[in-house]
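Next come a sequence and a model predicted from it.
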Amino acid sequence: MADAASRLKSLVEQLLGAPLPVRIRAWDGSQAGPPDAPALVVRNRRAVRRLLWKPGELGLARAWVAGDLDIEGDLYAALDLMAELVWERGEDARSLLQMLRDPEVRAAARGLVKVAGLPLPPAPPREEVRRARHLHTKRTDKRAISHHYDVGNDFYEIVLGPSMVYSCAYWPSPDATLEQAQHDKLELVCRKLGLTEGQRLLDVGCGWGSMAIHAAREHGVSVVGVTLSHEQAAYARKRVAGEGLTDRVEIRVQDYRDVTDGPYDVISSIGMAEHVGADRYLEYAENLHRLLRPGGRLLNHQIARRPQRDESAYDVDEFIDAYVFPDGELAPLGTTVTQLERAGFEVRDVESLREHYGLTLRRWVANLESQWPRAMRLAGPGRARVWRLYMAACALAFEHNRIGVNQVLAVRTPEEGGSGMPLRARTWGAEPA
């Protein structure tokens, strides 16, 4: 096809009823669109077929993961420019049945079919997983956790850096190092929990052991860390041994629902509760409440979505559900606080770290891009592309207040009413020494 880019640009704009804010560079080398804008690189006709068969976010994601689409130029700027067309407008006007009622749109669709070539739908990339029929059983949760976390510890070392902390850092300033910001986050959690030597800490979703090691080394507590990922557990145990902390830190491959050796003095749950699911959240909160001694504290660090007028109409993010966090569910902050209170907790403090997560994700993307060839060798090209798109898009989502992240400090307050909290509890607002 001569000048495929101009043809694609014209047809897509007819289909969407809006100008394309990015440049298109097509497989024949042609280009069309704003010359100074980032370019959407359409490497082959298969990319067009993917979008025709699955208009909207999932079709774009499949083309991106398969390498049929790419972005040339500033990734964040391109995603920002495309957000209104793909994410902010939702799926209305994405349904082919709706769109094809318009004669001009029908003509544009026929033109895209000609551009796409063979009408058969391409198979989804092998990195895509199907949503489980029965959500958040122990078996399906283990499958979902394995998909996300058992990518390879070497790959995560590239992304996360030496701290190996896979949750929002706590930045003293935007130009601080990622390692300093992650150290400060772990210390913030420890100070909110009020850790003292000899206490017993349960770290739910312990990841690669960073929180467990920090709490044991810096505060003298005994820690049990639980994860469903065998790769994480093996890595964490090796780190614990290297720090000489095997007498104080135990790492288990165990579902939080199977932990029965309470009571614990304190519990940390950092970036784990997003995997629990709405239907299981009260059970999750009740389990943690049961495992705490009276007066014990819980620090729940969790991503939140914005509430909707009609909560029954909320749909999970197609790209993240298919490629990143299978079966994951985000809840509004108010829902999380309510469920913790229903389980018997007294919520004492809520702190938003939304801007901190945008900074964290941008550093992770930079780490990934700095070792891109090695990352592709370790995880495979498709999985590396998943992580680059996911982290960049999430950085923008946090920065534009589409999602947030919050630390909720709660207490299992005894019946007599003493919470054990100081009168002026926010002493953790000061910078760590």
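That came through fine.

rest of the way, CA atoms for contacts and neighbours
OK.

And the strand or helix carrying Asn300, how far out from the chain middle?
With secondary structure defined by DSSP states H and E, Asn300 is part of strand 292-305. In terms of CA atoms, centre = their mean, to the nearest Å, the centre of strand 292-305 is set 19 Å apart from its chain centre.

Please, where are all the strands along the protein?
When assigned using DSSP state E, the strands of the chain occupy the ranges 23-25, 31-32, 39-42, 69-72, 200-204, 222-227, 249-253, 264-270, 292-305, 346-352, 403-411.

With mean neighbour count as extra columns, can I get these in CSV?
Shown next, in CSV, are those (neighbours: other CA atoms under 10 Å):
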stretch, mean neighbour count
strand 23-25, 26
strand 31-32, 20
strand 39-42, 23
strand 69-72, 18
strand 200-204, 25
strand 222-227, 24
strand 249-253, 21
strand 264-270, 24
strand 292-305, 23
strand 346-352, 16
strand 403-411, 23
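
next up, a second structure to put side by side with the first:
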Amino acid sequence: MLTTASAASRLAEALAIVLGTKDIPLRLRAWDGSENGPAGAPLVVVHSRRALRRILWSPGQLGLSRAYVTGEIEVPGDIFAAFAALSSAGKFAEPGPFRRPTVRELRKLTTAAVRLGAVGPNPAPPPEEARIARRGRQHSRERDAAAISHHYDVGNRFYTLVLGPSLVYSCAVWEDPDTGLDAAQEAKLDLVCRKLGLRPGMRVLDVGCGWGSFALHAAQRYGADVVGVTLSAEQAELARKRVAQAGLTDRVEIRVQDYRDVTDGPFDAISSIGMSEHVGHEQIGHYVSRLHGLLRPGGRLLNHAISWNAGPTAPDPDSFIPRYVFPDGEMLSLTQMVGALEGGGMEVLDVEALRQHYALTLRAWVHNLEANWDEAVQASSLGRARVWRLYMAASALGFEAGLTGVNQILVQRPGGTEPPLRRTAWL
């Protein structure tokens, strides 16, 4: 007796072509209820033929991501298990940008799509894709402001639900996995203050100040006078409210300002926590030069940034994270960042790698998002919440696999007071 292949088996065939592998490590459920794949594998639900059409037009990460953001693909269970299985298969397991299908693979993929009735015009990208933010000269003030707005101006309530009360949007420092997110973020803020050697009355510049958490910590715990700058109007609005509620308006100033436009130095110390990823390769020398000029002789700068550890090839600028999460974001390797700082006249005092800490932080953020899903969707949009779930879960796995890292680099402008003889001064 002849049998007709199910939609799920056809989907498995198509996905195997995209991945460049024989067997997919997932269980697929198609729109007709059919299933295919290992019984114990993570489940992925494909609700619509349109998902396959997106993959046909944009084979690889971008097509799959668009289908997930629109809800045409769903991961109802453990998203980390599903992504770990996917990232271990075929082309996703290869270092560097996703290798596009060959002509022969595209023919096979088109045949599978025809059999499933999925062939048609290229569906419009989801509205969450950053198109406006990618216009104009890269890393001009206008384009940087648009890129920052795309990522950060999505609602302060949304970020509060994801980040928790600390409102710190960078890698925490964990004593152990059971520390808890808020305590780990407070430990990170305090570590930065100690590395900078903050004391009462010191004038501090916080570049990319976010919602003001570091500025508040430095002023409350160390008596510093802090100027925080951000390009996000929504961040600045909430940061100023938090400063006022803490009674620190005489010690903390929050500005909507590009770091390139800060002219009221010198500062005794500068913190740059999770900001230099927005600067870009071509501008990193100017970034260092600008901050060097704003520091007094002997002043310290702490640069806390994600690094690209997967070899010399940078990720595809048209992949998911540049298009949906961080338009124009560019990760430098640790070697490149240290070289830029030293080339800009800074003396390196300390380098601390925190890769494992960021994986723990991202998993905590995903937990917060999933625990507050309905409210997070209401505070932003369903598509935006799906973007954040996808990017944070995938990023956690990237840190766990060592593809990406995060480093705190402490440097000092020569002159003035000598640094401590041993790093135990700030441990």
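Great, that's in hand. Note that the structure is predicted; figures quoted are calculated from it, not measured.

between the strands of the first structure, which gets nearest to Gly328 of the first structure?
If you check each of the strands of the first structure against Gly328 of the first structure by CA to CA, strand 292-305 wins as the nearest, at 11.0 Å.

how far off strand 346-352 does the closest one point, in degrees?
Taking axes from the mean of the first three to the mean of the last three CA atoms, to 10 degrees, one finds that strand 292-305 of the first structure is oriented at 30 degrees with respect to strand 346-352.

Over which residues of the second structure does strand 292-305 of the first structure lie when aligned?
Using TM-score structural alignment, strand 292-305 of the first structure lines up with residues 295-308 of the second structure.

residues in contact with the nearest residue to Gly383 of the second structure once chain neighbours are set aside?
Taking CA to CA, 6 or more residues apart in numbering, and ignoring the residues beside it in sequence, Gly383 of the second structure has Val69 as its nearest neighbour in space, at 5.4 Å. Under the criterion of CA atoms under 8 Å, 6 or more residues apart in numbering, the neighbours of Val69 of the second structure are Pro126, Gly383, Arg384, Arg386, Val387.

let's see 10 Å
Applying CA atoms under 10 Å, 6 or more residues apart in numbering, one finds that Val69 of the second structure lies in contact with 125-129, 324, 382-390.

out of those, which are buried?
The neighbour-count test (16 or more other CA atoms under 10 Å) marks 125-126, 128-129, 324, 382-390 as buried among the contacts of Val69 of the second structure.

Specify, as a residue range, where stretch 216-224 of the second structure falls in the first structure.
Residue correspondence for stretch 216-224 of the second structure in the first structure, counting by TM-score structural alignment: residues 213-221.

So for that stretch, what gets flagged as buried?
Taking 16+ other CA under 10 Å as the basis for neighbour counts, the residues of stretch 213-221 of the first structure that come out buried are Ile213, His214, Ala215, Ala216, Arg217, His219, Gly220, Val221.

Is it correct that the third one is in contact with Cys206?
To tie it back to what came earlier, the one meant is Ala215 of the first structure. No: here Ala215 of the first structure does not reach Cys206: they are 11.8 Å apart, not a contact under CA atoms under 10 Å.

Superposed on the first structure, what's the mean shift for the match of strand 292-305 of the first structure?
Average distance between stretch 295-308 of the second structure and its aligned residues in the first structure, after superposition and using mean CA distance after the TM-score superposition for the first structure, equals 0.3 Å.

what about stretch 45-60 of the first structure, start to end distance?
Across its full length, stretch 45-60 of the first structure reaches 13 Å end to end, with CA to CA, to the nearest Å as the criterion.

List the buried residues in that stretch.
So, applying 16+ other CA under 10 Å, buried residues of stretch 45-60 of the first structure: 45-52, 54-60.

ok, now stretch 114-124 of the first structure?
Within stretch 114-124 of the first structure, the residues that qualify as buried are Val115, Ala116, Pro124, counting by 16+ other CA under 10 Å.

Including distance to Thr413 of the first structure, could these go into CSV?
Rendered in CSV, the data for these read as follows (distance: CA to CA, whole Å):
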residue, distance to Thr413 of the first structure
Val115, 65
Ala116, 63
Pro124, 50
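
what's the span of stretch 222-240 of the first structure from first residue to last?
Using CA to CA, the gap from the first to the last residue of stretch 222-240 of the first structure comes to 12 Å.

quick one: that stretch to chain centroid distance?
Distance of stretch 222-240 of the first structure from the chain centroid (CA atoms, centre = their mean) equals 21 Å.

Kindly report the same for stretch 252-271 of the second structure.
Counting by CA atoms, centre = their mean, stretch 252-271 of the second structure is centred 24 Å from the centre of its parent chain.

That one aligns to what range in the first structure?
Under TM-score structural alignment, the match for stretch 252-271 of the second structure in the first structure covers residues 249-268.

Endpoints of the matching stretch, how far apart?
Here the two ends of stretch 249-268 of the first structure are set 14 Å apart, with distance taken as CA to CA.

same check, this time on stretch 205-218 of the second structure
11 Å.

Kindly report the same for stretch 131-143 of the first structure.
The first-to-last residue distance of stretch 131-143 of the first structure comes to 11 Å (CA to CA).

what residues does it touch?
Everything outside stretch 131-143 of the first structure that qualifies as a contact, by CA under 10 Å, 6+ apart, is 144, 146-147, 227-229, 254-258, 275-280, 318, 321-322, 325-328.

Surely Val173 of the second structure touches Glu352?
No: here Val173 of the second structure lies out of contact with Glu352, judged by CA under 10 Å, at a distance of 11.0 Å.

For the stretch 1-150 of the first structure, just list every one of the helices.
All helices of the stretch 1-150 of the first structure, identified by DSSP state H, counting those that start in this stretch, fall at 4-16, 45-53, 57-66, 75-83, 96-99, 103-116, 138-149.

start and end residues in the second structure for the fourth one, please.
Alignment of helix 75-83 of the first structure against the second structure: residues 79-87, by TM-score structural alignment.

Report how many residues lie close to Glu274 of the first structure.
By the criterion of other CA atoms under 10 Å, Glu274 of the first structure has 19 neighbours.

list the contacts for it?
Contacts for Glu274 of the first structure (CA under 10 Å, 6+ apart) come out as Tyr281, His301, Gln302, Ile303, Ala304, Phe325, Asp327, Gly328, Glu329, Leu330, Ala331.

ok, now which ones touch the third one?
With contacts defined as CA under 10 Å, 6+ apart, the neighbours of Gln302 of the first structure are 167-168, 269-275, 330-331, 333, 336, 352-353, 404-408.

same deal with Arg385 of the first structure?
Taking CA under 10 Å, 6+ apart as the definition of contact, the neighbours of Arg385 of the first structure are Ala61, Trp64, Val65, Ala66, Gly67, Asp70, Leu368, Trp372, Ala375, Met376, Ala379.

What's the match for the fourth one in the second structure?
In this case it means Ala66 of the first structure. Aligned against the second structure - with TM-score structural alignment as the criterion - Ala66 of the first structure pairs with Thr70.
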